[in-house]
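Trainee: Just need the structure, nothing else, for what follows:
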Amino acid sequence: MNYECVQGDITQQDDIDAIVNAANAQLKSGGGVAGAIHRAAGEQLEQATRSLAPIEPGEAVITKAFDLPNRYVIHCLGPVYGEDEPSDELLADCYRNALNVADEHELASIAFPALSTGAFGYPFADATRVALQTVKAHSSKLKHVETIRFVLFSDSDYEHYQKALSEHELI
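Mentor: Alright, predicted model coming up:
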């Protein structure tokens, strides 16, 4: 398995088969990652998600990527920290389910943002730990996914992930 960490915009990962959307339950545009993905993908994305909504915390669904440079968008609803419990399990489900959806569609690569860490209030260090432990434990079960990339927007988030990836012996 190839694990990568980059600083940048999740909507600009043109060498990745599927990007993961930090979705809301209704799969509509919003702020943060969801807003950026919906704006970049165009109006067709929201139309494509209508029949799939609502989704539950931990669930993942897939749509075409439309105007994005990727083939697909995998939409995950992360837990709202302090409300959706058990939050660690639900967040881990997001990563597992997104990886499973990618593998079922025979995709070779997937890019994740830091799920649930924005408006959903998940503490960044805790969310990073859950993400990396889950991905490391689950990746051996995948048949098609070869590259898992984490895309972080800010300098500090990127630096934190780089350090955590090294500590988890993923890079």
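Trainee: Please count neighbours and contacts with C-alpha atoms only from this point.
Mentor: Fine.
Trainee: gap between stretch 130-143 and the chain center?
Mentor: Relative to the chain's own centre, stretch 130-143 is displaced by 13 Å; criterion: C-alpha atoms, centre = their mean, to the nearest Å.
Trainee: Return the set of buried residues in that stretch.
Mentor: By 16 or more other C-alpha atoms under 10 Å, the buried positions in stretch 130-143 come out as 130-132, 134-136, 138-139, 142.
Trainee: And the next helix or strand past the strand or helix carrying D126?
Mentor: In this assignment (DSSP states H and E), D126 forms part of helix 124-138. Going down the chain from helix 124-138, the next helix or strand is strand 147-152, by DSSP H and E.
Trainee: please give me the structure for this one as well, since I'd like to look at both together:
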Amino acid sequence: MDIRLVLGDITEQRVDALVNAANSSLLGGGGVDGAIHRRGGPEILAECRALRAGRYGGGLPVGQAVATTAGRLPARWVIHTVGPVYSLREDRSALLASCHVEALRVADELGARSVAFPAISTGAYGWPVEAAARIALGAVRNTPTNVEYVSFVLFDTRAYAAFAEACQGTVKEA
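Mentor: Below you'll find the predicted structure:
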């Protein structure tokens, strides 16, 4: 699998599937989640509401993933995953890794060959970006998948630098 780092806006990525750092309600929010819902349009929200009316009536659990249309985004699908809130008292690293593993599992079910990830849980959920980068890259590298191309789309230079440090020259920079 080809893994790349991109400094930019995830909503502009031309890939099969964008991963959304969603909240459990699936109904939009701030950060990446809000940007994806705003740019993707009402089609994404309509499918998220249908998911909430059915299988995910209580919300999407942390570490799991589910797909919807990408609406008006330049992708085919959005894979929503709920990252864990960072905690000093409890190690939630396995849940953060699960977000990446489950997103790749859903991508495989969809037949996606290219996937763009944000830096899950590093915004409002408070995960230190350096630790999140190590967990994310490790999970993606160690997950058997048919996905051929993964990009980590980092919104700012601090996150980009943390991911670049975590990959130590083993991925391509775009």
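Trainee: ok, now which ones touch the alignment partner in the second structure of S116 of the first structure?
Mentor: Matched to the second structure by TM-score structural alignment, S116 of the first structure sits across from S121. Contacts for S121 of the second structure (C-alpha atoms under 8 Å, 6 or more residues apart in numbering) come out as 21, 83-86, 96, 127, 132.
Trainee: what about the residue mapped onto F150 of the first structure from the second structure, how many neighbours?
Mentor: In the second structure, the residue paired with F150 of the first structure is F152, using TM-score structural alignment. Neighbour count of F152 of the second structure, defined by other C-alpha atoms under 10 Å: 26.
Trainee: In the first structure, mark out all the strands, start to finish.
Mentor: 2-7, 18-22, 60-64, 72-76, 109-112, 147-152 (DSSP state E).
Trainee: with the second structure superposed, average distance for the third one?
Mentor: After superposition onto the second structure, the mean distance of strand 60-64 of the first structure to its aligned counterpart is 0.3 Å, using mean C-alpha distance after the TM-score superposition for the first structure.
Trainee: okay, and that strand goes to which residues in the second structure?
Mentor: So strand 60-64 of the first structure sits over residues 65-69 in the second structure, by TM-score structural alignment.
Trainee: before we move on, the earlier item: what's the spacing between the match of F150 of the first structure and L88 of the second structure?
Mentor: Counting by C-alpha to C-alpha, to the nearest Å, the gap from F152 of the second structure to L88 of the second structure is 25 Å.
Trainee: likewise G123 of the second structure?
Mentor: From G123 of the second structure to L88 of the second structure the distance is 16 Å (C-alpha to C-alpha).
Trainee: The two: which is more packed in?
Mentor: More neighbours surround G123 than the other of G123 of the second structure and L88, with 15 against 7 (other C-alpha under 10 Å).
Trainee: my guess is the more buried one meets G31, correct?
Mentor: Yes. Assessed by C-alpha atoms under 8 Å, G123 of the second structure is found in contact with G31 at 7.2 Å.
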